[in-house]
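# got a predicted structure here, sequence first:
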Amino acid sequence: MNDYYKEYFYEVVNQLSLNEVKILAYLYNKEANSQISAIKTGEISEYLNVSRSTCGRLINKLIIASFIRQVNNSRNYSVYITAFGLACLDIKSDGEMKI
């Protein structure tokens, strides 16, 4: 059964868009890996140069996949990368992210 989970995880990773991977890489590079170091979604929206609503859709998909977690601290919530998100980056970068 373990191979099925692995296969499923790889399938989810392969479905990610370039912008979704960029969000994960941005959080990784900013060391946003806990509630304390979480990054506001407005900052991510500016980095990607997309509207807040587009950024929100991208972030929601990553939250649903458990690649990032949300911290509710105000109107403009923050997010950080999870261990699953780090594993995703490792796969997408062919191990070059040095996680």
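Everything's here; your move. Numbers count the residues shown, from 1 in each chain.
# from here on, just use CA atoms for contacts and neighbour counts.
OK.
# for the protein, what spans make up the helices?
Here the chain has its helices, by DSSP state H, at 2-14, 18-29, 41-48, 52-64, 83-92.
# what comes up buried for the third one?
Meaning helix 41-48. By 16 or more other Cα atoms under 10 Å, the buried positions in helix 41-48 come out as Thr41, Gly42, Ile44, Ser45, Leu48.
# what of the second one?
Neighbour counts using 16+ other Cα under 10 Å place Glu20, Val21, Ile23, Leu24, Ala25, Tyr26, Leu27, Tyr28 of helix 18-29 among the buried residues.
# how about the first one?
Buried residues in helix 2-14, counted by 16+ other Cα under 10 Å: Val13.
# in addition, the following structure is provided for comparison:
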Amino acid sequence: MSSADTEAISDERPELLILCGLLGLLTPVVMSIGIVVVAMVSPDYSWIEDTISDLARGDTSWIMDKLFYLNAAGMIALALGAAHLHLGRWDWSLGMFALVFLA
């Protein structure tokens, strides 16, 4: 990391970066917990035979929809944080676009 990159990072106000980072870290945890809870209350779900998309049918479909939206929001938050702290290199831009496309 060059001294210009270090100066750009040290001049930033960290509130947005911290918020985006926390969202990016917490959303997969919440989604994983949600999947386990929904799988436990779904009587016909099998961890071996079914995918998590199978949980999005029946009475629990609205919960899984919200969890999928939350996961996408977490990836967009990571991309927003990366865009806010863009260091100007092409690989940084590629990483931001990859996060948005994954969402």
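Looks like it came in fine. The model shown is predicted, which means the values in this text are computed figures rather than measured ones.
# got a TM-score for the two of them?
TM-score for the superposed pair, counting by TM-score structural alignment, normalised by the length of structure 1: 0.31. Supporting figures: 52 aligned residues with a Cα RMSD of 4.2 Å.
# about what we covered before: ok, of the buried residues of helix 18-29 of structure 1, which one's closest to Ile91 of structure 1?
Val21 (10.8 Å; Cα to Cα).
# for that closest one, which non-adjacent residue is closest in space?
Leu89 (7.2 Å; Cα to Cα, 6 or more residues apart in numbering).
# now tell me what touches stretch 52-66 of structure 1 from outside.
12, 19-20, 23, 41-42, 44-45, 68-70, 82, 84-85 (Cα atoms under 8 Å, 6 or more residues apart in numbering).
# tell me which two in those residues are the farthest apart.
Based on Cα to Cα, the longest span within the contacts of stretch 52-66 of structure 1 runs between Val12 and Gly42 and measures 25.5 Å.
# name the residues of the lengthiest helix in structure 2 that are buried.
Criterion DSSP H: the longest helix present in structure 2 is helix 15-41. Of the residues in helix 15-41 of structure 2, Leu17, Cys20, Gly21, Leu23, Gly24, Thr27, Pro28, Met31, Gly34, Ile35, Val38, Ala39 count as buried by neighbour count, 16+ other Cα under 10 Å.
# quick one: those residues as CSV, columns for distance to Met64 of structure 2 too.
Shown next, in CSV, are the buried residues of helix 15-41 of structure 2 (distance: Cα to Cα, whole Å):
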residue, distance to Met64 of structure 2
Leu17, 28
Cys20, 22
Gly21, 23
Leu23, 18
Gly24, 18
Thr27, 13
Pro28, 13
Met31, 9
Gly34, 8
Ile35, 8
Val38, 8
Ala39, 10
